[in-house]
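Make a model of this:
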Amino acid sequence: MNLKKISLACLVTAIAFGFSNSSVLAVDPNTANTMGKVTFSEDASPTAPLDPLDPNVDKPIKPTDPDIGSGTAGPLSIDYISNFHFGNQLISAEDRTYNVKLDVIKTADGKNVERAPFVQVTDKRGSNNGWTLQVRQKTPFLTSGAKELKGAYLSLMNPVVKTTKDNQAAPPEAEAKKIILTPGKSGSAGDVKTVLTAKRNTGMATWIESFGNNQSGPSSVQLFVPGISEKIKDATYSAILTWILVDSPVN
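Now for the predicted structure:
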């Protein structure tokens, strides 16, 4: 008996709802629908580097180092990478650790300012698949005559990750507080080290990793040189670092 009452009540409600809709439609039959549409395509144009101290100043900066290139193009790009300069040092028979020189960049208003060394990555693919930034030391520190600064190695420390205030994407993760780069032997490149990892649905838009800040920047990129390593007077030693941007997270 109770079951029948419940069923009847439901049926009455459904019928009443149907009549209510019919009466509303009958009042104003002159209606029509339109649509709004938008399609997004990949933006393959280069992305200008921003000020790593304050990326929210939405104006590009320019490097003053003539050896810094314009970055890579494409929807997933490396927009800027600092060169590491350690200046002119005295020859020493003891182990020495040298601090990097701060970058000098030109701001949008034309001022030259110092910044901690940094790298900038932009993801405009629209796939949200994530990415990985890696680095390896391709060559030892060599003179123009191929004399090696034996035993020397680089350390990258104190990662600081920033983006613009309007970017709501989850940040990529700095992989380690300290990365040590050593060149390979017998002409082979050194081991690949992961710098930043953006997992799926993270790392979209523009991201900057600085090594330290304006105070700690010099000691956040260091060159160690053994005292027993031969050093040629007035010779400049250079090493090549290769930065690799992989279009997916690397475990």
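
from here on, contacts and neighbour counts on C-alpha atoms
OK.

the helices in this structure, which residues?
2-27, 217-220 (DSSP state H).

Indicate which one of these is closest to Asn56.
The minimum distance between Asn56 and the helices of the chain falls on helix 217-220, with 20.4 Å, by CA to CA.

how about the closest residue to Ala93 other than its chain neighbours, what does it touch?
Computed as CA to CA, 6 or more residues apart in numbering, the closest residue to Ala93 that is not its neighbour in sequence is Gly227, at 4.3 Å. Gly227 makes contact with Ser92, Ala93, Glu94, Asp95, Arg96 under the criterion CA atoms under 8 Å, 6 or more residues apart in numbering.

what's around the third one, how many residues?
Think Glu94. The number of residues packed near Glu94 is 11, by other CA atoms under 10 Å.

my guess is it meets Glu230, correct?
No: Glu94 is beyond contact range of Glu230, at 11.3 Å (criterion: CA atoms under 8 Å).

Could you also give me the structure for this next sequence, so I can compare it with the first?
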Amino acid sequence: MYSKLKWVLVVPLVLASFGMYSGETLAAAYKSKADMILEGKVEIVPPVNPVDPTKPVKPVKPGKPGTPGPLSIDYASSIQFGKHKIADKDVTFYANLEQVIQLEDGKQLEVPNYVQVTDDRGNNGGWQLNVKQASQLKNGNHVLEGAQLTLLNTKLASPSHGNEPIVNKNIELNPVSGESSQVMFAKADQGTGTWVSMFGGDVNEGKSSIKLTVPGETKKYEGNYSTTLIWELLDSPI
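Just a heads-up that it's a prediction; the model follows:
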């Protein structure tokens, strides 16, 4: 488990002196202070198992480390569609499940693809998470024209016990305009602690929750087609 807050307890040295009581009579009184300082986390929060978010995991194919600071994107899955034959008809492909290793026992698991956010700022100010597709899928100079990437069946999970943020159930990305799409957002007093937005509520649903639709008339060439998803966490509520 990780520590998200560093607690410092400061108790000043005080002198308390009480005289003798005579019946109900108070002989003396003295006031002292008890102080505590809460600091936002400094360390990067590790990814958790989206199906059981109390358990930290390590991705089998890790991407970039999470962002530092008290409001952070801890992890986002790299979306893998695998190998497929070229087709001259409309085809829908579904992303492979995420492969992770559970740290407590070293067990390798399949889980839905997901993105994880932590808010340990301590101001309950709210936030919003967006995603955008940087460009259409490309293979060198070859563009997969008309291909549509969609994130479906979004579900929330958390090891925290605060008020839930709000999720967008279906997210259709626009590779032409590069416009951002909202994934989830927290109003004031929502979304504190760590929250996971997973695509599919379990492994079975996760198998069909990220899809790529490619028109049959699109020109296709052998090779690896790829693009970049940009996840943006804004320090402001809706």
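
For the two chains, what TM-score is obtained?
Superposed pair, TM-score by TM-score structural alignment, normalised by the length of structure 2: 0.86. Supporting alignment: 216 aligned residues with a CA RMSD of 1.7 Å.

okay if I get the helices of structure 1 as JSON lines plus mean neighbour count and distance to Thr132 of structure 1?
What follows is the helices of structure 1, written out as JSON lines (neighbours: other CA atoms under 10 Å; distance: least, CA to CA, whole Å):
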{"stretch": "helix 2-27", "mean neighbour count": "10", "distance to Thr132 of structure 1": "55"}
{"stretch": "helix 217-220", "mean neighbour count": "22", "distance to Thr132 of structure 1": "21"}
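
how about those in CSV, adding distance to Gly130 of structure 1?
Shown next, in CSV, are the helices of structure 1 (distance: least, CA to CA, whole Å):
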stretch, distance to Gly130 of structure 1
helix 2-27, 48
helix 217-220, 27
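
Among these, which comes closest to Gly74 of structure 1?
Using CA to CA, these put helix 217-220 closest to Gly74 of structure 1, at 29.5 Å.

Could you give the residue range in structure 2 aligned to the closest one?
Residues 206-209 of structure 2 are matched to helix 217-220 of structure 1 when aligned by TM-score structural alignment.

what's the answer for stretch 88-97 of structure 1, then?
Aligned using TM-score structural alignment, stretch 88-97 of structure 1 spans residues 83-92 in structure 2.

List of residues touching the matching stretch?
For stretch 83-92 of structure 2, contacts defined as CA under 8 Å, 6+ apart pick out Lys211, Leu212, Thr213, Val214, Pro215, Gly216, Glu217, Thr218, Lys220, Tyr221, Glu222.

And it, end to end?
Terminal residues of stretch 83-92 of structure 2 are spaced 13 Å apart (CA to CA, to the nearest Å).

With Asp103 of structure 1 as the reference, name the closest of the helices of structure 1.
Of all the helices of structure 1, it is helix 217-220 that lies closest to Asp103 of structure 1, at 9.3 Å by CA to CA.

how far out from the middle of the chain is that closest one?
Helix 217-220 of structure 1 sits 19 Å away from the centroid of its parent chain (CA atoms, centre = their mean, to the nearest Å).

and that helix, what other elements does it pack with?
Using 3 or more CA pairs under 8 Å, 6 or more residues apart in numbering; DSSP states H and E, the elements in contact with helix 217-220 of structure 1 are strand 96-99, strand 153-157.

in the shortest one, what counts as buried?
Okay, so that is strand 96-99 of structure 1. Thr97, Tyr98, Asn99 (16 or more other CA atoms under 10 Å).

Relative to Ala108 of structure 1, which of the helices of structure 1 is closest?
helix 217-220 (22.1 Å).

what's the mean distance for that closest one versus structure 2?
By mean CA distance after the TM-score superposition for structure 1, the fitted helix 217-220 of structure 1 averages 0.8 Å away from its aligned residues in structure 2.

Show residues contacting that helix.
Against helix 217-220 of structure 1 from outside (CA under 8 Å, 6+ apart): 99-102, 115-117, 155-158, 211-212.
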